[in-house]
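A.B. asks: Provided below for reference: sequence and predicted model.
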Amino acid sequence: MKQTLDDLNIEPKKTRARVEGILESCRLYMQIGYHPGHETRTTARYSLTPSSVTNTFHSSTESIAQKNVDEERRRRELVESVWAAVEMLNDVEKQIVKMRYLEDDDALDYIVFGELNLSERKYYRVKARAFLKLALAMGVAVYKEAV
């Protein structure tokens, strides 16, 4: 018996929006690579509080460097998790997601279904199934609230 979105209690529009957002972020991260989100201060700051000897960072440069490393790791983990989820899709689903969201900025739906020689209806049906699988694999599905 085939399960539907109603059986899974999933909000299709919200789930699709969340998956599309993640795919767009993934493509952006792959395009720009690491880009620091914070800049260091180049002017001195003085404080009346004496410095202490602890294991915490003492300078803004060290603190920002740590934030940049953490952000780079977060971006890398997102890209890796997206690609791992995409690799679990069947061949047609994988082609749709890669062509439309991961490879080219200018790839629109009508271009992709034309290149894959799919009807528009079949394309959107396969894409919806791929998004459901991605949402479940990445743990980002949006569930309906119990009333």
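C.D. replies: Noted; the coordinates are in hand.
A.B. asks: okay, CA-based contacts and neighbour counts for the rest of this
C.D. replies: Noted.
A.B. asks: contact partners for the nearest residue to L23 once chain neighbours are set aside?
C.D. replies: Nearest in space to L23, with sequence neighbours left out and distances taken as CA to CA, 6 or more residues apart in numbering, is Y101 at 6.0 Å. Going by CA atoms under 8 Å, 6 or more residues apart in numbering, Y101 touches 20, 23-24, 27, 107.
A.B. asks: following the chain past whatever helix or strand L23 lives in, name the next helix or strand.
C.D. replies: Using DSSP states H and E, L23 maps to helix 12-32. Sequence-wise, the next helix or strand downstream of helix 12-32 (DSSP H and E) is helix 60-87.
A.B. asks: alongside the first one, take a look at this:
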Amino acid sequence: MKKKFNTYLPAIDYKATKKEVEKTFEEYRMYLVTLPSDFLPKITPSYSQLPPSFTNEFHSSTEDAAIERIEFENARQRFINRIHEAVNSLKQDERFIIIKSFMDKDIGYDPDIYLELGIGKTRYYEIKGEAMLRLAFDLQIEVYKKKNEVKSA
């Protein structure tokens, strides 16, 4: 008697996965253009009615802001590098589409991009969908359908 293997692979929810990739690129663009002002040190004096404590700990809002900013910058740089590595792992046409669609300073429109690539509309959307799916797997942000959704679909 042959042994049957359980080869259940969860089904991908393509719409939700696409939204996750788009959200990730929105976050990417925000990281490129912003640095929150709450990471800046306070420049106004603050007074307290509590007596100062004389311990070995030195506590300064400037130091706290500097540490917080460094941690933010490190997290920001790791995130941006992760996006760049994922995009660089794509095929040439996929990379071109993703860069033009999400990463350029001026985001391109789909018709302009597929005309620039010299391919048809249908093929363009196939390539873009494959690229977004690859990115979702590389970035580990893919979304799976629940078991009860798979049976009914």
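C.D. replies: Structure received. Predicted, not measured: the structure shown is a model, and the values here were computed from it.
A.B. asks: L133 of the second structure should be in a helix, yeah?
C.D. replies: Yes. Secondary structure assignment (DSSP: H, G, I helix; E, B strand; the rest coil) places L133 of the second structure inside a helix.
A.B. asks: how close does it sit to F25 of the second structure?
C.D. replies: Computed as CA to CA, to the nearest Å, the L133 of the second structure to F25 of the second structure distance reads 14 Å.
A.B. asks: any idea how far the residue positioned nearest the centre of the first structure lies from L134 of the first structure?
C.D. replies: Per CA atoms, centre = their mean, the C-alpha nearest to the average position across the first structure is that of I22, at 2.7 Å. Remark: distance between I22 of the first structure and L134 of the first structure (CA to CA) = 10 Å.
A.B. asks: now A107 of the first structure
C.D. replies: Between A107 of the first structure and L134 of the first structure the computed distance is 20 Å (CA to CA).
A.B. asks: more crowded one of the two?
C.D. replies: Ranked by neighbour count (other CA atoms under 10 Å), A107 of the first structure and L134 place L134 first, with 26 against 14.
A.B. asks: wasn't the residue nearest to L23 of the first structure part of a helix?
C.D. replies: Yes. Membership of Y101 of the first structure in a helix is supported by three-state DSSP.
A.B. asks: what residue in the second structure is paired with it?
C.D. replies: Following TM-score structural alignment, the counterpart assigned to Y101 of the first structure within the second structure is F102.
A.B. asks: do the same with P50 of the first structure
C.D. replies: Match for P50 of the first structure (TM-score structural alignment): P52.
A.B. asks: mind listing what that match touches?
C.D. replies: With CA under 8 Å, 6+ apart, P52 of the second structure has no contacts at all.
A.B. asks: ok, it to F58 of the second structure distance?
C.D. replies: Here the distance between P52 of the second structure and F58 of the second structure works out to 11 Å (CA to CA).
A.B. asks: likewise Q140 of the second structure?
C.D. replies: If you measure Q140 of the second structure against F58 of the second structure using CA to CA, the figure is 41 Å.
A.B. asks: name the residue in the two with the higher neighbour count.
C.D. replies: Shown here are Q140 of the second structure and F58; by other CA under 10 Å, Q140 has more neighbours (10 against 7).
A.B. asks: which residue in the first structure aligns with the more buried one?
C.D. replies: Under the alignment (TM-score structural alignment), Q140 of the second structure pairs with G139 in the first structure.
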